[in-house]
Structure formats: C-alpha cells, structure tokens
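In: Predicted structure and sequence below. I'll ask about it afterward.
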Amino acid sequence: MIDSVIRYSATITAGGLMLPEARKVAALLQTNPTQADWVKAICADNLLQKNTPATSTRQANLLRARFGTLPKAALKLIASGSQEAAAQLVFAACIKHSTLIADFMRSVVAGHVRRMDEAIARREWDIFLSECAARDPAVESWTASTRTKLFQVIVSMLVDARYLESNRTLKLRTPSLHPEVRALLKHHGEDALIDTLELRP
C-alpha cells in the first residue's frame, strides 16, 4: 500500500544506476574519506573520469546519498562483488533513496508481474505520474521533458538491474535476487526492501 502523504523528487535525472561510477564511489567511501579527501578524489583526481568537476560532483554526491540509505557492509559488495550483485545493491539504494522509484516498483512493475503481463507500456508512466500528483501536487509542476527524462532514467535502471529486457521493448524479466544481496539485506533487517526487489505484494 502506498502512503497517502508523500513528497516526490525529480533528482534522479542526474543519473541512472551508473554502475562503473558507483563501484568507484563505494570503494572511496570504504576509506572513510574526510570532506577534503572526497573533494580531492572527485574533483582534483577526477575519479569518475567526467568532463567537468560539476558533473563529477553532482553524480558522486547523488551516489553517496543513495549509499547512505544502505547498511555500510553493502559498500564492499558494491565495490568488489560480482556485477550482478553490485547492480542489485545499487538499485536497492535507488529504491531506498527515491520514493518515486520505490512506488513505481510496487505499483507498476510488481503489478505487471502479478498479472503476468509481458511488458510495460509508456502510457502507464503517465497514469502513474497522475497518481503521484494526487499524493504530491508538486508533481503537476514537472515539465514534459522532466517527465520523459525520469521515465528514461528509471527504465535504464530496470534494464541494468535485469527487470527489463531492453529500453526498446520494455519486456519484463523474471527477477532473481542474488544470494549475497539477499543475505546482506536480510541480516540488516531490510525485509521490506527485499519484498520490493522481489516484486512481492
């Protein structure tokens, strides 16, 4: 059940799963960097290999905020675990960090799986946003380009996390949570997050 009082954010337009960058940021965070260390790594050393310090800072800060929602033990698996496990944990962080993504998973993606639908239709994003606007009127002010970008970012995440076959077909895949990811989240009491990742009602 989705709460009746919610505040949604469009900040995820700053980046999708960004797995290569996420691994680097997770490795950096494992060193418990000071703010000076963080700025040096992201801006001076250009850890993420971006064209401008502003882009590096924006993406690194978003990833750090996402990872702050997960148990600290997740950083090691993101930084050096298998690609599948790392991608699932980064996506788990996205769900924890963004109510918009979490509600889309529970309302749209899980609903499709329960009904055994083959694919997600683009129009369902518009319907979903209308429902979001009923809970948070600020959503009404999002421009058409922002709405389109949000859909593109979420679809990209779902493809990278292996919930969709491609961003062209939008065909659903059967989700399978990596054993290490499941064990880590279970150990830290993240049962609700596991349910969302496994598309349970």
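Out: Thanks, I have the structure now. Numbering: from 1, shown residues only.

In: Going by C-alpha atoms from here, please, whenever you check contacts or count neighbours.
Out: OK.

In: how near is residue 149 to residue 6?
Out: Distance, residue 149 to residue 6, using Cα to Cα, to the nearest Å: 21 Å.

In: So which bits of the helix or strand hosting residue 185 are buried?
Out: If you go by DSSP states H and E, residue 185 is part of helix 179-187. By neighbour count on 16 or more other Cα atoms under 10 Å, the buried set for helix 179-187 is 180-182, 184-185.

In: Tell me the one among those residues nearest to residue 55.
Out: Closest approach to residue 55 among the buried residues of helix 179-187 (Cα to Cα): residue 181, at 29.4 Å.

In: Excluding chain neighbours, what is closest to the closest one?
Out: Leaving aside its chain neighbours, residue 181 sits nearest to residue 85 (6.1 Å; criterion: Cα to Cα, 6 or more residues apart in numbering).

In: dropping in the other structure now:
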Amino acid sequence: MRRGNSPYSAAITGGGFLFEETDALLPLLKSPDREALVKDELVNNRILHINAEKSRSKAILEIKRRFDVMPPAFWEDYQAMNEDDRRIALLFVILKTYKILFDFQINVAIKKWNSVSRTIDLQDLAMEMNEIAAKDEFVDSWSESTKTKVASAYLSMLRKCGMMNREGNLVQLKPSNADFYIRIGEPWFLEACFLAPYQIENIKKQMS
C-alpha cells in the first residue's frame, strides 16, 4: 500500500510487531537459500505456526521488508542481544521501515512523554495523521478504516515492546546496549526510547 512518490505505507496493518515470528524466520532470511526456504515456509508452515496461509504470507512479507531495511551486520548483533534488547531493537527496525510510525513516535509519543499527561490514544494519532494527510495525497486517500488500523497497529506495537503499560501510560525503554545505537550512527533512537538528554550524554561519555 504505497503509491507514487509518497514515503508512507500502510503495510504495518499486514503484520503487527511480529517479535517471535521475526526471531523464528531470521535463520531462513540469512541463508543463501533464502528464497527457497521462505517459499517452503509459506507453504508448509514449519516454524511460524500461523494457520491461515493469507496471514502467514502477510507476516512473511513484512518480516522480509524489515530485514532488508537493515544491513546484514545488524542482524548478527540483534541475535546476540537478550530478549528485552531484541524487542527494543525490533522497535528500532520498525520505525526505520514505516515512516508513518516514525512520525508517530517523533511527533506524538516524544511530545506526550515530555508533557504532563504521558498517555497516547487514537485521537492523538488521528491529529498527526491529519497533519500528514494535508501534505501527502496518498495518505489523504486512505479510508478512515485504514487510518484507524495503522494507528491501532502502532499502539499495539508500543504495548508489545514494553513502551506502553496496560493503563495506556508511556514507559521509558532502557536498552542495556544503548551505546550500540550511538555506535551505528542512530542516536535519535535513544530519544525515541524517551531517554533524557543528560542520560544520552552520560552514555556518550562512558563510550569515550
């Protein structure tokens, strides 16, 4: 669901967070026989255990999309991380893959975190979506149903990576390998995890 020169896509609605599924599929995606192995998994469902073939196909498509956004070395580092850090790293990959979610994180979530009320809901995201749609014809062409699905997928993602609790309050993420994101030239992600400037500076000092 991407059209013309728009950098936006509603493809996130085809998958969701897909943490366990990503971990399961990584060995196939890293293999020289990737295409054959992925095709076999689509047909035979040996590792994903997603019963409906249509749902399985969508999940595989989105995991492949995310995998290809990052260099191979990233996935080597990813597999060496503990589970909490892998969840945070997958959030990073997702924000790199889907610009609409990146905009939600930077323009809505961070502002909410720095405000009195550290909650975020569909209405907050609808306002940002309207801002984007005013400048992007493709997003403007989305149905209200699609817009709601994209926003709902984002909120679900925040819960699954631990950035939102059951009450809907935002939670600071603290990757134990925070220096990793500075080392790969992506320090913005630490702010996206709601780390304060002084925390980020302390990490940089510890690295030097």
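Out: Sure thing, it's come through. Bear in mind the structure is a predicted one, so any value in this text is a computation, not a measurement.

In: so what number do they get for TM-score?
Out: Overlay of the two chains. TM-score (TM-score structural alignment, normalised by the length of structure 1): 0.84; 193 aligned residues with a Cα RMSD of 2.3 Å.

In: on that earlier part again, now do the helix holding residue 185 of structure 1: which elements does it pack against?
Out: Contacting helix 179-187 of structure 1 under the criterion 3 or more Cα pairs under 8 Å, 6 or more residues apart in numbering; DSSP states H and E are the following elements: helix 83-97, helix 191-197.

In: where do the strands sit along structure 1?
Out: Using DSSP state E, no strands are assigned anywhere in structure 1.

In: Geometric centre of it: which residue is closest?
Out: For structure 1, the residue nearest the mean C-alpha position is residue 94 (2.6 Å; Cα atoms, centre = their mean).

In: For the nearest residue to that one once chain neighbours are set aside, give me its contacts.
Out: Spatially, and ignoring its direct neighbours in sequence, residue 94 of structure 1 is nearest to residue 66 (5.9 Å; Cα to Cα, 6+ apart). By Cα atoms under 8 Å, 6 or more residues apart in numbering, the contact set of residue 66 of structure 1 is 90, 93-94, 96-97.

In: For those, give me JSON lines that also has distance to residue 136 of structure 1.
Out: As requested, those are exported to JSON lines (distance: Cα to Cα, whole Å):
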{"residue": "90", "distance to residue 136 of structure 1": "26"}
{"residue": "93", "distance to residue 136 of structure 1": "22"}
{"residue": "94", "distance to residue 136 of structure 1": "20"}
{"residue": "96", "distance to residue 136 of structure 1": "18"}
{"residue": "97", "distance to residue 136 of structure 1": "17"}
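
In: between the residues you listed, which is closest to residue 78 of structure 1?
Out: residue 90 (7.0 Å).

In: ok now do the closest residue to the closest one other than its chain neighbours, which residues does it touch?
Out: Spatial nearest neighbour of residue 90 of structure 1, excluding adjacent residues (Cα to Cα, 6+ apart): residue 17 at 6.6 Å. By Cα under 8 Å, 6+ apart, residue 17 of structure 1 lies in contact with 87, 90-91, 94, 156-157, 160.

In: ok, now with 10 Å
Out: Listed by Cα atoms under 10 Å, 6 or more residues apart in numbering, the contact partners of residue 17 of structure 1 are 63, 87-91, 93-94, 153-154, 156-161.

In: Touching, residue 146 of structure 2 and residue 13? I think so.
Out: Yes: look at residue 146 of structure 2 against residue 13 with Cα atoms under 10 Å: they come within range, at 8.2 Å.

In: overlap in contacts of these two?
Out: By Cα under 10 Å, 6+ apart, the residues touching both residue 146 of structure 2 and residue 13 are residue 152.

In: These two: who's more crowded?
Out: The neighbour count for residue 146 of structure 2 versus residue 13, taken as other Cα atoms under 10 Å, is higher for residue 13 (21 against 14).

In: count of neighbours near residue 169 of structure 1?
Out: Using other Cα under 10 Å, residue 169 of structure 1 is surrounded by 12 other residues.

In: Now it. Nearest residue, chain neighbours left out?
Out: residue 119 (7.4 Å).

In: The one you found and residue 92 of structure 1, how far apart?
Out: 22 Å.

In: What ranges does structure 1 have for its helices?
Out: Applying DSSP state H to structure 1 gives helices spanning 19-29, 35-39, 53-67, 74-80, 83-97, 99-104, 110-115, 122-135, 144-160, 179-187, 191-197.

In: Can you say which of these is packed in most?
Out: With neighbours defined as mean count of other Cα atoms under 10 Å, the helices of structure 1 peak in mean count at helix 83-97, which reaches a mean of 23.

In: on average, how far is that one from the matching bit in structure 2?
Out: Taken over the aligned residues, the distance from helix 83-97 of structure 1 to structure 2 averages 0.8 Å (mean Cα distance after the TM-score superposition for structure 1).

In: which other helices and strands contact that helix?
Out: Under the contact criterion of 3 or more Cα pairs under 10 Å, 6 or more residues apart in numbering; DSSP states H and E, helix 83-97 of structure 1 touches helix 19-29, helix 53-67, helix 74-80, helix 99-104, helix 144-160, helix 179-187, helix 191-197.
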